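Asker: Sharing a model prediction with you, sequence too.
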Amino acid sequence: MYNKDFSAEDILSVTRTIARDLTVPELFEEAIINREGMLSKRGAICIYTGKYTGRSPKDRFIVDTPSVHNIVSWTNNAPCTEDTFKRLYCKIRNFTKNHKMYVSDNFVGADPEHQLQVKCITEYAAQHLFLKELFINPEIPPTTPHDFTLVCCPSVLADPLEDSVHSEAFVIINFDYKMVIIGGTKYCGEMKKAIFSVMNYILPQKGILSMHCSANVGKDGKSAIFFGLSGTGKTTLSADPHRELIGDDEHGWSENGIFNIEGGCYAKCIHLTEDTEPEIYRAVKYGSVLENVVLDPRTRKEDYDDARYTENTRVAYPLSYIPNAIHPSMAGHPNAIIFLTADAFGVLPPISRLNPKQAMYHFLSGYTSKVAGTERGIVEPQATFSIGFGEPFLPLSPLKYARLLEKKIQEHNTKVYLVNTGWTGGPYGIGSRMKLKYTRAMLSAALDGKLDNVGWVADSIFRVEVPDFCPEVPIDILKPINTWADKAAYKRQAAKLVDLFAKNVRKFKGEMDDDILSTGPKM
């Protein structure tokens, strides 16, 4: 077994060719020359990720060492041994001896007090361009030592039997060596989420809440954060032309306020149109990276409705491509928190108000329906519960994040809303997806204070408060049962979801206060 130092410097010392700190145009040129992708009609580079078109949760590991064993939550993180990490590290090191690697130092964390400097080493130029767009790029390459290393070599495959992993793909985080190694998968989201997991390990231990959320700020200076899993609308709803964008996916909440962890956006493209999502549509241009979007073979025109490769088509672009994005990506403490869910049962209200204890309940529940494409094997919505709407990326005990959120809400008197961007008028397959214009209208009303003086009525099943009026939204939409032709069927579907909520929170019995766990839905 290789016994030298496991580090970026060690890998680069044997690498055949190093392309260091290339600019966006240079990376574009390299990617085209290497035949890594095609140029789209709008000027973006389009790459295809093959077998892996979404994250592969079963192939993600944290190295179990004495220094982290009692800190990491192993109930929602898979351990691997140091030997597994070392074997795969050596495979990557041997690969680089005969290949060109792309290298640069980027930052994550817009707040200078809480930044992490990451040395990024990738096999493909297009992947490196992705990281240039998603992370924060210093104008001058830093001369300070990096804090963490990210190495991605999709051509390096694991042997499940030899390496004690589940497939040829692997994503391994080693906190002792401050390194992430990735192989076997070309899906760019693995790199992004691995570093987010690193920040989720570091920040809470400093008393900073790390969040899987988007964020924006109004002209009045009041910020809002949007929690939600992929497919619930975080990116779409935070890109509001009437508010300034802070970030679309990952943020920290410190004593100074909220700050973006990234420097770019990674938006879903399926069925993208300029009419429905103009900010994202216009961000597809030179400098951005399309992932698994079908192009016309002659004109290279993007076909956002073609899902032949995956429903999880994506575009990565820098925040500067959104006209109303603020720089630096920071704002004060949030005035409102939005929990986004895509309810495939079609029974949750489209918007409801939560008291502090209900806010904790729904944060711990993290209910939504996983939508097609975001993970391998998901072909239609499936009900799921994910603590903090991001449990797969939480290395620490989920209760650590929940209690930090509770403390922040109490300290800053933050309002909390639950917003359903899922189905109405029936479950998935019968009802229809909530219209984006209605969701935008409800959010605008909540964030602009237009719901402060309307009547609120407690839902008899879900026990959250529902407004009896919202500007620009049909009244029947506000109460889900009114949109169902078969009222008895609504109640049967609601009973199924209530039962799922109850089963999910049982795991917190004895760990969270009963007055929080008792605030959930009840038939």
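Answerer: On my side now, so go ahead.
Asker: use CA for all of it now, contacts and neighbours both
Answerer: Fine.
Asker: Just the helices from the stretch 251-400 of the chain, written as ranges.
Answerer: 278-282, 356-365, 398-412 (DSSP state H, counting those that start in this stretch).
Asker: looking at the ones you listed, which is closest to residue 265?
Answerer: Nearest to residue 265 among the helices of the stretch 251-400 of the chain is helix 278-282 (9.2 Å), distances taken as CA to CA.
Asker: What is the distance between that closest one and the centre of its chain?
Answerer: Centre-to-centre, helix 278-282 and its host chain are 19 Å apart (CA atoms, centre = their mean, to the nearest Å).
Asker: Other residues contacting it?
Answerer: Contact with helix 278-282 is made by 236, 239, 241, 267, 272, 273, 274, 322, 323, as judged by CA atoms under 8 Å, 6 or more residues apart in numbering.
Asker: State the helix or strand in which the first one lies.
Answerer: Under the criterion DSSP states H and E, the helix or strand holding residue 236 is helix 234-238.
Asker: what packs against that helix?
Answerer: The contact analysis (3 or more CA pairs under 8 Å, 6 or more residues apart in numbering; DSSP states H and E) places helix 234-238 against strand 209-217, strand 223-227, strand 264-268.
Asker: Indicate which one of these is closest to residue 433.
Answerer: Nearest to residue 433, of all these, is strand 264-268, at 16.2 Å by CA to CA.
Asker: and residue 27, helix, strand or coil?
Answerer: Per DSSP: H, G, I helix; E, B strand; the rest coil, the local secondary structure of residue 27 is helix.
Asker: Residue 131 is in contact with that one, correct?
Answerer: No - using CA atoms under 8 Å, residue 27 makes no contact with residue 131, being 11.1 Å away.
Asker: For these two, indicate the residue with more neighbours.
Answerer: residue 131 (27 against 23; other CA atoms under 10 Å).
Asker: I'd guessed residue 313 sits against residue 292; true?
Answerer: Yes - if you go by CA under 8 Å, residue 313 and residue 292 touch, sitting 5.3 Å apart.
Asker: Put this next to the first one:
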Amino acid sequence: MSSVSISNELNELLMGKNVHIQLSVPQLVEKVLNRNEGLLTSTGAVRATTGKYTGRSPKDKYIVEEASTKDKIDWGSVNQPISEEVFTNLYHKVIHYLKEKDEVFVFKGFAGADKKHQLPIQVINEYAWNNLFAHQLFIRPNEDELKDHKAEFTVISAPNFKADPSVDGTKSETFIIISFERRTVLIGGTEYAGEIKKSIFSIMNYLLPENNILPMHCSANVGREGDVSLFFGLSGTGKTTLSADPNRRLIGDDEHGWSSNGVFNIEGGCYAKCINLSREKEPQIFDAIRFGSVLENVVVDEDTRVADYDDSTLTENTRAAYPIEAIDNIVVPSIAGHPNTIIFLTADAFGVLPPIAKLTKEQAMYHFLSGYTSKLAGTERGITSPQATFSTCFGSPFLPLPATRYAEMLGEKIDEHNAKVYLVNTGWTGGEYGVGNRMKLAYTRAMVQSALEGELTNVETVKDEIFGLEIPLHVPGVPDEVLQPNKTWADQDAYEKKAKELAAKFRENFKKFTNVSNDIEQKGGPIA
């Protein structure tokens, strides 16, 4: 099937009498309730459940192997190739399936707050609640923008359409397929809304570098003097907590682009984890969950309709989706200047990385490519002790291009804009997990604040003998002895053994990057 025939088939679907285009939030909420897709909670948010898929399905994600893209994609276990024939056959089946539905929902909007680099998108949904999710997560057009809106990428989500692997060429009933030539994402067999969000991010990770824009999986905020900071970090490192600063305005909480003009949010909303959420710990997120927000897999009392954020019966990965405007302290529009400070967050359960360290450009590129944190015992089946985990560029599942492309762009921008980069360990001190203690949040906040305010630029440092990191000797509000991890361990031999163990894991992980300059590997990583 040609691109023209695919386009014609899509147009036929969109012209159908069963299609609702750009329903308002109240209309979508009514549809969700009338169709029994979810229930209304005590705060006015909609709660939906997603069945057996309560997270992304990375083994079911594919990119179509096409002439114009096949030599650019970093093929492998993350970017799995699939044939044009498989995509075309599934596309035809999904479109036919949606034509037969009583109702289909379409959202038209944008990815990218910087209008010079916006991607017009449309999201076509079998479920009203998935469409409400798209409405809240992406950038919503005004009336004039909607009149002239022409989607350059389309996401089609049909959760109840399940593939037959023996016929359709997939690994399971579930599929998430990106075709860059057809400018289309096909999603089937999963109700999990995060697949919609992350498909667009994957697309932006492919398209933006073509315009010398670095796509980033990070949060961003701006200070009163206009200074911009970025926070990179995997789950559990404190990215959301530390970027939600009452003295700084939020640009965005998860996905950004860094262009020649500065930083811009890719999204128009937030998709926050809400397990153990409370107003005391996360007041901004807690209060954002109101009418129009979407709660995913959160347990709700059937009588009172009050959400129990501590209940993980359905999943630990409970989520809340809401527009960024639900946060009071934000930048409007979600655009700011070039970053002054970049924070890499890690939760080191081995207790050997310093709580804060200054990074050179080479070290920044090394740790960006490494994307290190720890998985703790109990977080996944079979994990009985802390395990080092590495996610390239702090977002490996969403990178269609070779990782070194993103790292090189980061290095160039650090140089060009003289950004200061710090590695901040929010993990353990005084011993590994089970022996030492988690770094006090008050200390981490004090270190981050000092970094953002430029107080560490010229501070005296000492070099870590194993990791080669420059550790500040003094940080306001933090005891000096806390800053050097070897001084917090009672058993120095145990410290050195554990530190060398982690350093070896860094070096082993880095072997997969075969086209990295010697400067990055030798100057950036642990001392051999």
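Answerer: That came through, no problem. Every value quoted in this text rests on a predicted model; they were computed, and no experiment measured them.
Asker: List the TM-score for the superposed pair.
Answerer: Overlay of the two chains. TM-score (TM-score structural alignment, normalised by the length of structure 1): 0.94; 522 aligned residues with a CA RMSD of 2.4 Å.
Asker: ok so, going back, okay, the helix holding residue 236 of structure 1 sits on what stretch of structure 2?
Answerer: Under TM-score structural alignment, the alignment places helix 234-238 of structure 1 onto residues 239-243 of structure 2.
Asker: The matching stretch vs structure 1, average offset?
Answerer: Compared with structure 1 after the fit, stretch 239-243 of structure 2 shows a mean deviation of 2.2 Å (mean CA distance after the TM-score superposition for structure 1).
Asker: Could you check that stretch and say which residues are buried?
Answerer: 239, 240, 242, 243 (16 or more other CA atoms under 10 Å).
Asker: tell me the contacts of the aligned partner of residue 294 of structure 2 in structure 1?
Answerer: Structural alignment (TM-score structural alignment) places residue 294 of structure 2 against residue 289 in structure 1. Counting by CA under 8 Å, 6+ apart, residue 289 of structure 1 makes contact with 44, 45, 46, 47, 126, 129, 130, 315, 316, 317.
Asker: at 6 Å instead, please
Answerer: Shown in contact with residue 289 of structure 1 (CA atoms under 6 Å, 6 or more residues apart in numbering): 44, 45, 46, 315, 316.
Asker: for the residues you listed, which one is nearest residue 135 of structure 1?
Answerer: Residue 135 of structure 1 lies nearest to residue 316 out of these, by CA to CA, at 10.6 Å.
Asker: That closest one contacts residue 266, correct?
Answerer: Yes - using CA atoms under 6 Å, residue 316 of structure 1 makes contact with residue 266 at a distance of 4.4 Å.
Asker: Now do stretch 341-361 of structure 1: everything it contacts.
Answerer: Contact with stretch 341-361 of structure 1 is made by 232, 368-369, 416-424, 426-428, 464-466, 479-480, 494, 516, 519, as judged by CA under 6 Å, 6+ apart.
Asker: Make a markdown table out of the helices and strands packed on helix 234-238 of structure 1 and add distance to residue 170 of structure 1.
Answerer: Formatted as a markdown table, those follow (distance: least, CA to CA, whole Å):
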| stretch | distance to residue 170 of structure 1 |
| --- | --- |
| strand 209-217 | 22 |
| strand 223-227 | 27 |
| strand 264-268 | 21 |
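Asker: any chance of the ones you listed in JSON lines, plus mean neighbour count and distance to residue 399 of structure 1?
Answerer: Shown next, in JSON lines, are those (neighbours: other CA atoms under 10 Å; distance: least, CA to CA, whole Å):
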{"stretch": "strand 209-217", "mean neighbour count": "27", "distance to residue 399 of structure 1": "12"}
{"stretch": "strand 223-227", "mean neighbour count": "27", "distance to residue 399 of structure 1": "16"}
{"stretch": "strand 264-268", "mean neighbour count": "25", "distance to residue 399 of structure 1": "28"}
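Asker: Nearest to residue 55 of structure 1, out of these?
Answerer: strand 264-268 (13.5 Å).
Asker: Name the residues of stretch 1-17 of structure 2 that come out as buried.
Answerer: Result for stretch 1-17 of structure 2 [16+ other CA under 10 Å]: buried residues 6, 10, 13, 14.
Asker: list the contacts for the residue nearest to the spatial centre of structure 1?
Answerer: Closest to where the C-alpha atoms of structure 1 average out (CA atoms, centre = their mean) is residue 249, at 4.9 Å. Contact partners of residue 249 of structure 1, counting by CA under 6 Å, 6+ apart, are 212, 213, 214.
Asker: gap between the aligned partner of it in structure 2 and residue 273 of structure 2?
Answerer: In structure 2, residue 249 of structure 1 lines up with residue 254, judged by TM-score structural alignment. Separation of residue 254 of structure 2 from residue 273 of structure 2 (CA to CA, to the nearest Å): 12 Å.
Asker: before we move on, back to that, which one among the buried residues of stretch 239-243 of structure 2 gets closest to residue 232 of structure 2?
Answerer: The closest of the buried residues of stretch 239-243 of structure 2 to residue 232 of structure 2 turns out to be residue 239 (CA to CA; 6.7 Å).
Asker: tell me the contacts of that closest one?
Answerer: Shown in contact with residue 239 of structure 2 (CA under 6 Å, 6+ apart): residue 233.
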